[in-house]
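A.B. asks: Quick one: sequence and predicted model below, then my questions.
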Amino acid sequence: MTSQASPASSVSPASSASSASAAAGPLRVGLVGYGLAGSVFHAPLIAATEGLTLDTVVTSNPERQEQARAEFGDGLRFAASPDELWDRADELDLIVVASPNKTHVTIATAALKAGLPVVVDKPLAGTAAEARELAALADERGLLLSVFQNRRWDNDFRTLQKLLAEGELGDVQRFESRFERWRPQLKGGWRESGNPEEIGGLLYDLGSHVVDQALVLFGSAVRVYAESDVRRPGAEADDDTFIAITHESGVRSHLYVSATTAQLGPRFRVLGSAAGYVKYGLDPQEAALREGKRPADEGEWGLEPESLWGRVGSGESPLTGGGRPEPTLPGDYPAYYAAIAAALREGAPNPVTAHEAAAALDVLEAARRSARDGVTVSPA
């Protein structure tokens, strides 16, 4: 039993505001933030996309400016604050928001009011209501508003979509998804802050990914149950969380996000009426990007070795030889920004809409209430 849509099928108004000057050349991108999200994910993927050029990076940090200049050239421009971008909005064609979570709504709102299409890193907002207000503003202005849910282009997720489309598993009954890490020591920073204004913790970080994937695959949620813990000494925000979703389709999703898992489980275990699919190991693209590898430099981006392929079968554990190896499709993060360029240039579908992000935030808010009160919650 598969989902309502593939990643590229959701439509949102694409901006017709790409200027006449930009029409003759690449779309000029202003990137707000050059921390982990900006430097590891967005900037390299923007630079690797035909039809896009990284024009301006918003950071006041001299070291980050030097890091960006070293990779993307002396022609790269810098701004100390997003406000500087609105003063020259006619020189840009797209804003990408990769700043801390608490700033997403404010910056995206300002960009839309300046007449600029926007990509926002997940989570789009702290609440579903805020996400829907942003979506309404974008619709009113006729501008693209998209959310960077790169895990829709993970190798294992793409492979699972293929298996479901081909009916290999029969009717799916349970979907288990784990995004687990072993990080017993705190790293510090806003992502681990207990201040609600920071929108930190794993529920909204990795949880944004696993919930989005579950909704794409199996449709809307009707019930949510969650358990959320703060396990590491000195930690303030959740670092070990479980979410159970009952989908309207009847599928049950069991989702795990953790920084305290000493022995990692399978990334996916998907159980159907005909067969199951079990896959270990994370998609290799994040590690490659962190190591400085770039899609343009790699002949075969996103591939993993055969030894990491998942297995499809029934009646026996894959660890004891059960089932057949299933070749893992290549991961394809570059496809996201290629779709953004096509949406702006050609009116192609928005790869991830704000309305989809709001539906995921409904589930995350329900999970937070469930974990707090110990009850099952129906999403808003």
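C.D. replies: Ah, there it is.
A.B. asks: CA only for contacts and neighbour counts going forward, please
C.D. replies: Will do.
A.B. asks: so Arg77 makes contact with Ser60?
C.D. replies: No. The criterion here is CA atoms under 8 Å, and Arg77 misses it with Ser60 at 11.9 Å.
A.B. asks: Now the most centrally placed residue in the chain: closest residue in space, sequence neighbours ignored.
C.D. replies: Compute the mean C-alpha point of the chain, and by CA atoms, centre = their mean the closest residue is Gln149, 2.3 Å away. Distances taken as CA to CA, 6 or more residues apart in numbering put Lys122 closest to Gln149, at 6.4 Å, once the chain neighbours are dropped.
A.B. asks: Now do the one you found: how many residues are near it, please.
C.D. replies: Neighbour count of Lys122, defined by other CA atoms under 10 Å: 23.
A.B. asks: With Lys187 instead?
C.D. replies: Lys187 is flanked by 10 other residues according to other CA under 10 Å.
A.B. asks: quick one, strands of the chain?
C.D. replies: Residue ranges of the strands in the chain, as given by DSSP state E, are 27-32, 52-58, 77-79, 94-97, 118-121, 145-148, 172-180, 221-229, 240-247, 252-258, 268-272, 276-279, 310-313, 324-326.
A.B. asks: and stretch 242-257, how far out from the chain's middle?
C.D. replies: Put simply, stretch 242-257 sits 18 Å off its chain's centre (CA atoms, centre = their mean, to the nearest Å).
A.B. asks: try stretch 289-306
C.D. replies: In terms of CA atoms, centre = their mean, the centre of stretch 289-306 is set 19 Å apart from its chain centre.
A.B. asks: how about it: buried residues?
C.D. replies: By neighbour count on 16 or more other CA atoms under 10 Å, the buried set for stretch 289-306 is Leu289, Lys293, Arg294, Pro295, Trp301, Gly302, Leu303, Glu304.
A.B. asks: for comparison:
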Amino acid sequence: MKTHTLSVGLVGYGMAGRTFHAPLIHSAPGLELTAVVSRDAERVHADLPEVAVVDKAARLFARADIDLVVIATPNDTHFPLAKAALNAGKHVVVDKPFTITLSEARLLKAQAEEAERMISVFHNRRWDSDFLTLKGLVKDDTLGRVVALESRFDRFRPNVPDRWREQHGPGAGIWYDLGPHLLDQARELFGMPRAILLDLATVRDAAEVDDDFLALLEYDGLRVSLQASTLAAEPTPRFRVHGTRGSFVKYGLDPQEDRLKAGETPSPQWGEDPVLASLTLAEGADASPVARELRCQPGDYLAYYSGIADHLLHATPVPVDIDEAIEVMTLLETGLDSYRQGRWLKLKEGNGLRKRLHTH
């Protein structure tokens, strides 16, 4: 078992690599960002003067000093890059979505197991402030039996930017961009659903790919609605959750992404959300519900990379297990099939509502 600092190679220095991965790797105990794959060495060195820059992923994978490879590139490159990194004997972290298809995800899992290497997916929004708070409320049964969860990730971006996510190609569009976040959070709370129904839309004037979705997940006695839009100028609730004892409502997005974009790095109080949630509870069967403001617990994206280091150095559990990432891919792909067929589709893995939180 290793006890030294792990050397990390980052593939890609676009929005994901530069904004999320590089600063979190740099801040995580036990990890050292050693090299970055990029065609723009000046851009990387402006931020990271001490880090080596190589122009090809193969050259990074060939370096004996690299322990962990992080892949933060366009979605359709995740599978071939992860495959090559595993072939080179590296541990691997892949930005979400894991791959383009479920079959690719399963192939990478089998390859990692055969090579006895870790592979994990950066599902960072498990450590959003509002989601951590909601997870605690569900685990503690504060809301009673949850009967409805609405999770929205809305933006107002009427102008379509010139980037690969907005152009025709495998893995483009809002379903592959924001769907993995919302699907992963739902399955973290309630396990795999029995069925999924997805509707995709292209709503902006110049949009080429889907930029709006509504997904419904079927559980026993629970309706889950997941929605994302690029034309929502009026604020919508990030979460609206109803149970037999009360409701939880939260507006505003977790602040960590904006703080990373502003160049901040994790520090004490870094993940605190200034926007308060609303918790409305009835103390008894005949009591009137009473609303109060609730400060959400701090978010902590750094927990993901700290967990990766702890797993590789001290054999603790992986913060995002590969089977969990494959469940997300199952939902992502089955959702697409549902949209194409225009009907609900059942999931073989789904078994209704599981008390996931009470077994962790």
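C.D. replies: Nice, I can see it. Just so you know, these numbers come straight off a predicted model, no measurement behind them.
A.B. asks: Quick check: TM-score for this pair?
C.D. replies: After superposition, the two chains reach a TM-score of 0.92 (TM-score structural alignment, normalised by the length of the second structure), with 342 aligned residues with a CA RMSD of 1.5 Å.
A.B. asks: biggest separation within the buried residues of stretch 289-306 of the first structure, which pair?
C.D. replies: Greatest spatial distance among these (CA to CA): Arg294 and Glu304, at 15.5 Å.
A.B. asks: Identify the single longest helix in the second structure, thanks.
C.D. replies: Determined from DSSP state H, the single longest helix within the second structure is helix 322-341.
A.B. asks: which residues in the second structure does stretch 205-217 of the first structure align to?
C.D. replies: Mapped onto the second structure using TM-score structural alignment, stretch 205-217 of the first structure spans residues 177-189.
A.B. asks: Aligned counterpart of His21 of the second structure in the first structure, please.
C.D. replies: Match for His21 of the second structure (TM-score structural alignment): His42.
A.B. asks: same thing with Arg117 of the second structure?
C.D. replies: Aligning on TM-score structural alignment places Arg117 of the second structure opposite Leu143 in the first structure.
A.B. asks: repeat for Leu60 of the second structure
C.D. replies: Per TM-score structural alignment, Leu60 of the second structure is aligned with Leu85.
A.B. asks: what's next to the match of stretch 205-217 of the first structure, contact-wise?
C.D. replies: Residues from elsewhere that reach stretch 177-189 of the second structure (CA atoms under 8 Å, 6 or more residues apart in numbering): 96-97, 123, 125-126, 131, 135, 138, 151-153, 165, 193, 224, 226, 228, 325, 328-329, 331-332, 356-357.
A.B. asks: The second structure: which residue goes with Val97 of the first structure?
C.D. replies: Aligned partner of Val97 of the first structure by TM-score structural alignment: Ile71.
A.B. asks: Quick one: end-to-end length of stretch 25-35 of the second structure, please.
C.D. replies: Using CA to CA, to the nearest Å, the end-to-end distance of stretch 25-35 of the second structure comes to 12 Å.
A.B. asks: related to what we said a few turns ago, and the strands of the first structure as TSV, adding distance to Pro351 of the first structure?
C.D. replies: TSV is the format used below for those (distance: least, CA to CA, whole Å):
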stretch	distance to Pro351 of the first structure
strand 27-32	17
strand 52-58	16
strand 77-79	28
strand 94-97	15
strand 118-121	11
strand 145-148	7
strand 172-180	22
strand 221-229	21
strand 240-247	22
strand 252-258	23
strand 268-272	23
strand 276-279	25
strand 310-313	26
strand 324-326	26
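A.B. asks: of these, which approaches Ala371 of the first structure most closely?
C.D. replies: Closest among the strands of the first structure, using CA to CA: strand 221-229, at 4.7 Å.
A.B. asks: any idea of the angle that closest one forms with strand 252-258?
C.D. replies: 30 degrees (axes from the mean of the first three to the mean of the last three CA atoms, to 10 degrees).
A.B. asks: Could you check how far strand 221-229 of the first structure is from the centre of its chain?
C.D. replies: Distance of strand 221-229 of the first structure from the chain centroid (CA atoms, centre = their mean) equals 20 Å.
A.B. asks: Report the mean deviation for it after fitting onto the second structure.
C.D. replies: On superposition with the second structure, the mean distance recorded for strand 221-229 of the first structure (mean CA distance after the TM-score superposition for the first structure) is 0.9 Å.
A.B. asks: mind listing what's buried in that strand?
C.D. replies: Judged by neighbour count using 16+ other CA under 10 Å, the buried positions of strand 221-229 of the first structure are Ala221, Val222, Arg223, Val224, Tyr225, Ala226, Glu227, Ser228.
A.B. asks: Who are the contact partners of whatever residue of the first structure lines up with Arg340 of the second structure?
C.D. replies: Alignment note (TM-score structural alignment): Arg340 of the second structure maps to Arg372 of the first structure. Neighbouring residues of Arg372 of the first structure by CA under 8 Å, 6+ apart: Ser228.
A.B. asks: how much space between Arg372 of the first structure and Lys122 of the first structure?
C.D. replies: 23 Å.
A.B. asks: would a markdown table of the buried residues of stretch 289-306 of the first structure with distance to Ala235 of the first structure be doable?
C.D. replies: Below are these laid out as a markdown table (distance: CA to CA, whole Å):
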| residue | distance to Ala235 of the first structure |
| --- | --- |
| Leu289 | 28 |
| Lys293 | 32 |
| Arg294 | 34 |
| Pro295 | 36 |
| Trp301 | 36 |
| Gly302 | 34 |
| Leu303 | 36 |
| Glu304 | 34 |
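A.B. asks: returning to that earlier point: the residue nearest to Gln149 of the first structure maps to what in the second structure?
C.D. replies: Match for Lys122 of the first structure (TM-score structural alignment): Lys96.
A.B. asks: ok, now which ones touch Ala35 of the second structure?
C.D. replies: Ala35 of the second structure is in contact with Val8, Gly9, Leu10, Val51, Ala52, Val53, Val54, Leu60, counting by CA under 8 Å, 6+ apart.
A.B. asks: now do 7 Å
C.D. replies: Ala35 of the second structure makes contacts with Val8, Gly9, Leu10, Val51, Ala52, Val53, as judged by CA atoms under 7 Å, 6 or more residues apart in numbering.
A.B. asks: Ala282 of the second structure now?
C.D. replies: Residues near Ala282 of the second structure by CA under 7 Å, 6+ apart: Arg245, Gly246, Ser288, Pro289, Val290.
A.B. asks: Based on its surroundings, how many neighbours for Gly115 of the first structure?
C.D. replies: Other residues near Gly115 of the first structure come to 20 when the count uses other CA under 10 Å.
A.B. asks: again with Arg204 of the second structure
C.D. replies: Close neighbours of Arg204 of the second structure, defined as other CA under 10 Å, add up to 17.
A.B. asks: Run through the helices of the stretch 1-150 of the second structure in chain order.
C.D. replies: Listed in chain order, the helices of the stretch 1-150 of the second structure (DSSP state H, counting those that start in this stretch) span residues 15, 22-27, 41-47, 57-61, 78-87, 102-115, 129-139.
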